[in-house]
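Participant: got a sequence here, can you build the structure:
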Amino acid sequence: MSTAAGKGRRLDDRQRRAWLRLIRTENVGPVSFRDLINRFGSAEAALEALPELARKGGARRIRIPSPSEIDAEQEAAERMGAWFVAIGEPHYPALLARADHPPPLLAVKGRLELLSEPAVAMVGARNASLAGVKLAQRMAMELGREGYVVVSGLARGIDAAAHQGGLESGTVAALAGGLDKPYPPENDALFAEIAERGVVLSEMPFGWTPRAKDFPRRNRLVAGMSYGLLVVEAANRSGSLISAQLANEMGRLVFAIPGSPLDPRAAGTNKLLKQGAILVTGTGDIIEAVAPLIGRLPTGRELDEPADFSSAPPPDDDARALVLTALGPTPVGVDEIIRHTGLHPAQVALVLLELDIAGRLERHSGGTVSLLIDSP
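Facilitator: So this is what the prediction gives:
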């Protein structure tokens, strides 16, 4: 991602403020954020260009946070003792930076040095069995003693047990809501303890109450920060299996603990094992698989190269019409759109950016895109 200031370099206060304002803008996500910076050179220039981009994409207006709103969020972070860490800065998790579409900014609190340590994710059932809870705690403690940071999502059950087991050595909790809105409330005390002894982080705005559709984004953070992800207990339909799928797509190792076929909480883990997950009966199985990967980049598909917007003239209305005709509710690859329309890749990229900013485009895993059915 070329939006980064460069490995080990820091944004100044003005840049960080502009980045925060841009990523908090309506319809701006990690992909469009990256493309906006690449197209306009800075977040400040991108903010100025947004209304015209939205208009060309078919939207009447776009909501950009006011400077006072950004002031309020920065003040909320300061009151909490939190920071905004940008991709490319020293404390941004290196593996997450290599994930598909990483968030440009993270709100973080705690021992930031832990984000540079090798991490293993641990997830599982919310209605975990007592045996599952004890096993998750023990394995998290053992991983910590071997120098691994345990990452999870602060949910009840296995997530909470993993955090508790990793407290002594260091654990990271990724949130689905704002950093000041931990969920569920029953884990508030655990959240506070992790914020002091480990790290809590979120890509969502302060004050944001998590919704059901926000948890997959949280799961992406958990999987993206880690060399491997262990599923302790999971039903056939569970967020843990979504996390495992995301980890697999990112090229991370997926581990699972086998369970009784009579226990529905083992149905998901047994299914993962049938699909090729690494069978785990003890912490040594995880360490043996992860240790050779430490310091190496993940082995998933290569990141999409940032669009080069400077190599072709801007698209005209005819070009926009060609791209719109090629799009529909079924996801298609950007390369397919380029071949079908005969347009220059930079022109297609800019039309897609306009549609994205206008709220008319949906991006999917694998770099595919579709037109939103209810788009204007």
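
Participant: when you work out contacts or count neighbours from here on, use the C-alpha atoms and nothing else.
Facilitator: OK.

Participant: grab the nearest non-local neighbour of Arg217.
Facilitator: For Arg217, ignoring the flanking residues on the chain, the nearest one in space by C-alpha to C-alpha, 6 or more residues apart in numbering is Ala176 at 6.9 Å.

Participant: quick one: contacts for the one you found?
Facilitator: With contact set as C-alpha atoms under 8 Å, 6 or more residues apart in numbering, Ala176 has these partners: 182-183, 202, 204, 210-211, 214-215, 217-218.

Participant: ditto for Ile287
Facilitator: When the contact criterion is C-alpha under 8 Å, 6+ apart, the partners of Ile287 are Leu143.

Participant: recalculate using a threshold of 10 Å.
Facilitator: If a contact means C-alpha atoms under 10 Å, 6 or more residues apart in numbering, then Ile287 has 120, 143, 146, 148, 228 as its contacts.

Participant: the strands in the stretch 1-150 of the chain, which residues?
Facilitator: With DSSP state E, counting those that start in this stretch as the definition, the stretch 1-150 of the chain shows strands at residue ranges 83-86, 105-110, 119-123, 149-152.

Participant: no wait, the stretch 201-350 of the chain
Facilitator: Per DSSP E, counting those that start in this stretch, the stretch 201-350 of the chain has strands spanning 228-231, 253-256, 278-279, 332-333. These are given in chain order.

Participant: can I get these in CSV including distance to Val28 and mean neighbour count?
Facilitator: Listed next are those as CSV, based on distance: least, C-alpha to C-alpha, whole Å; neighbours: other C-alpha atoms under 10 Å:
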stretch, distance to Val28, mean neighbour count
strand 228-231, 29, 28
strand 253-256, 30, 26
strand 278-279, 37, 18
strand 332-333, 20, 16
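
Participant: redo those as TSV? Include distance to His344.
Facilitator: Compiled in TSV, the strands of the stretch 201-350 of the chain are given as follows (distance: least, C-alpha to C-alpha, whole Å):
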stretch	distance to His344
strand 228-231	39
strand 253-256	37
strand 278-279	44
strand 332-333	15
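
Participant: would you do the same for the sequence below? I want to compare the two.
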Amino acid sequence: MAGGEDGSPRDARPAGDDRLSERERLAWLRLIRSENVGPVTFRQLIRHFGSASAALDGLPGLAARSGRQARVAGRADAEREMAQLARLGGRLVAIGEPDYPAWLKAIDAAPPLISVRGGVAVLARPMIAIVGARSASVAGCRMAQRLARDLGEAGFVVVSGLARGIDAAAHQAALSRGTVAVFAGGLDRLYPPENAALADSILEAGGAHVSEMPLGWEPRSRDFPRRNRLVSGMASGTLLVEAAQRSGSLITARLAGEQGRAVFAVPGSPLDPRAAGTNQLIKQGAHLVTEAADVLEIVAPMIGPAFAPKPDWLADRGDGMAERLAAPEFSGEARDDGDPDGVEDPARGDRERLVEALGPVPTEIDALIRFTGLSAGLVQVLLLELDLAGRIEHHAGQRVSLLA
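Facilitator: Just a heads-up that it's a prediction; the model follows:
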């Protein structure tokens, strides 16, 4: 059974529609909530079995081949989550559906399902991520507000993580033009609690809350980098206003670079430790920003032809910037990595050969194929087995490593 380019089964949708049937949406939710099934494994399972329903049936046997039992999420739990989300005024959006953010589906490990609360219309518009220090200065917050306001007037939605400081300032300034808050936990687990009023304002203004985590999930420290990849992944560029040398904002910038997105930074005083990270980014090649036009100059070629904003402050520049924003069509299709359907069962010793080739250092899958002499399809199936058994970790750039 062939799948779509985003890894989703074409027959799961009604004819002439790009949306999943509710039956298949429930199966997708069960699959992504099953033990050791992350976004990469989800996609591989869909491509291997043809649909989420078939993957749910085949998952225990596949995991057992590596000596582990797979815990498959129950139907009742998935139905309960969908009902609770509906009561919050939210819904699940699947990759490949019209309301799924186009830029997000192009990243490695794009979440197959996201929970969305609020106005989904903002998810279809061009986005810029604005992030920065939680303990931000007054000047930093004012700069974030000015940039968010001007970028909003230029037609961009501001996406951020609803954290204290720069994130909150950017969200607040972008309310009237559209802003998206990405949660590290479930949509019913706001963090930090002090931003509850701001979170409500985002929804009231037609913005949206987004999360890939289940309802009831309390955010842990390791969930914030995972959240950050969605912040950068939804945007054509990530802008840092203030960031210390070791901060979550720098993680967001690194992820944006790995995703092939533009990275921007506002310079600051060398005497202010909150500017140390942004100044270092500029030294490393990030685009220096002192006004919104600096961002627009870079992202203009990345935006589709229907996007042609002409805010007063931009049109008055007289340098053709507004016209250049009607740029070539952007590309956001997920990559097609081949189809392992029909691959033969592993022969005796194949799995051991692959495990011996793996180690703690992330290794490209192509290198594993060349080193082991196994077929590409067979390596993908073996990696899927090891993934379900919790023995490997996925990294950017199609690389994997063996867990201790």
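
Participant: of the contacts of Ala176 of structure 1, which belong to helices?
Facilitator: 215, 217-218 (DSSP state H).

Participant: may I ask which of those has the most neighbours?
Facilitator: When neighbours are counted as other C-alpha atoms under 10 Å, the busiest of those turns out to be Arg218, with 24 neighbours.

Participant: how close does the residue mapped onto that residue from structure 2 get to Ala275 of structure 2?
Facilitator: Structural alignment places Arg218 of structure 1 opposite Arg227 in structure 2 (criterion: TM-score structural alignment). From Arg227 of structure 2 over to Ala275 of structure 2 the distance is 23 Å, taken as C-alpha to C-alpha, to the nearest Å.

Participant: for stretch 82-89 of structure 2, grab the matching residue range in structure 1.
Facilitator: Counting by TM-score structural alignment, stretch 82-89 of structure 2 corresponds to 74-81 in structure 1.

Participant: how far out from the middle of the chain is that stretch?
Facilitator: In terms of C-alpha atoms, centre = their mean, to the nearest Å, the centre of stretch 74-81 of structure 1 is found 22 Å from the chain centre.

Participant: sorry, back to before: leaving out chain neighbours, which residue sits closest to the match of Arg218 of structure 1?
Facilitator: Using C-alpha to C-alpha, 6+ apart, the nearest residue to Arg227 of structure 2 is Ala184, at 5.0 Å.

Participant: and that neighbour, which of the three is it?
Facilitator: Three-state call for Ala184 of structure 2 (DSSP: H, G, I helix; E, B strand; the rest coil): coil.

Participant: structure 1: which residue goes with that one?
Facilitator: In structure 1, the residue equivalent to Ala184 of structure 2 is Ala176, according to TM-score structural alignment.

Participant: can you redo the contacts of Ala176 of structure 1 as JSON lines with distance to Pro292 of structure 1?
Facilitator: Conversion of these to JSON lines gives the following (distance: C-alpha to C-alpha, whole Å):
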{"residue": "Pro182", "distance to Pro292 of structure 1": "35"}
{"residue": "Tyr183", "distance to Pro292 of structure 1": "35"}
{"residue": "Ser202", "distance to Pro292 of structure 1": "29"}
{"residue": "Met204", "distance to Pro292 of structure 1": "33"}
{"residue": "Pro210", "distance to Pro292 of structure 1": "36"}
{"residue": "Arg211", "distance to Pro292 of structure 1": "38"}
{"residue": "Asp214", "distance to Pro292 of structure 1": "33"}
{"residue": "Phe215", "distance to Pro292 of structure 1": "31"}
{"residue": "Arg217", "distance to Pro292 of structure 1": "28"}
{"residue": "Arg218", "distance to Pro292 of structure 1": "27"}
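
Participant: now, of these, which are buried?
Facilitator: Buried by 16 or more other C-alpha atoms under 10 Å: 182-183, 202, 204, 210, 215, 217-218, out of the contacts of Ala176 of structure 1.

Participant: can you tell me the element the spatially closest residue to Ala315 of structure 2 that is not a sequence neighbour falls in?
Facilitator: Here the nearest residue to Ala315 of structure 2 in space, its sequence neighbours aside, is Ala322; by C-alpha to C-alpha, 6+ apart that works out to 6.0 Å. Using DSSP states H and E, the secondary-structure element containing Ala322 of structure 2 is helix 321-324.

Participant: check which helices and strands that helix sits against.
Facilitator: Where contact means 3 or more C-alpha pairs under 10 Å, 6 or more residues apart in numbering; DSSP states H and E, helix 321-324 of structure 2 is packed against helix 292-299, helix 312-315.

Participant: so the last one matches what in structure 1?
Facilitator: Alignment note (TM-score structural alignment): helix 312-315 of structure 2 is unmatched in structure 1.

Participant: do stretch 385-394 of structure 2 as well
Facilitator: Residues 354-363 of structure 1 are where stretch 385-394 of structure 2 aligns, taking TM-score structural alignment as the criterion.

Participant: so how far is the matching stretch off the chain centroid?
Facilitator: Taking C-alpha atoms, centre = their mean, the mean C-alpha location of stretch 354-363 of structure 1 is offset from the chain mean by 19 Å.

Participant: where's the aligned residue in structure 2 for Ala43 of structure 1 relative to Ala244 of structure 2, distance?
Facilitator: Using TM-score structural alignment, the equivalent of Ala43 of structure 1 in structure 2 is Ala52. Taking C-alpha to C-alpha as the measure, Ala52 of structure 2 falls 43 Å from Ala244 of structure 2.
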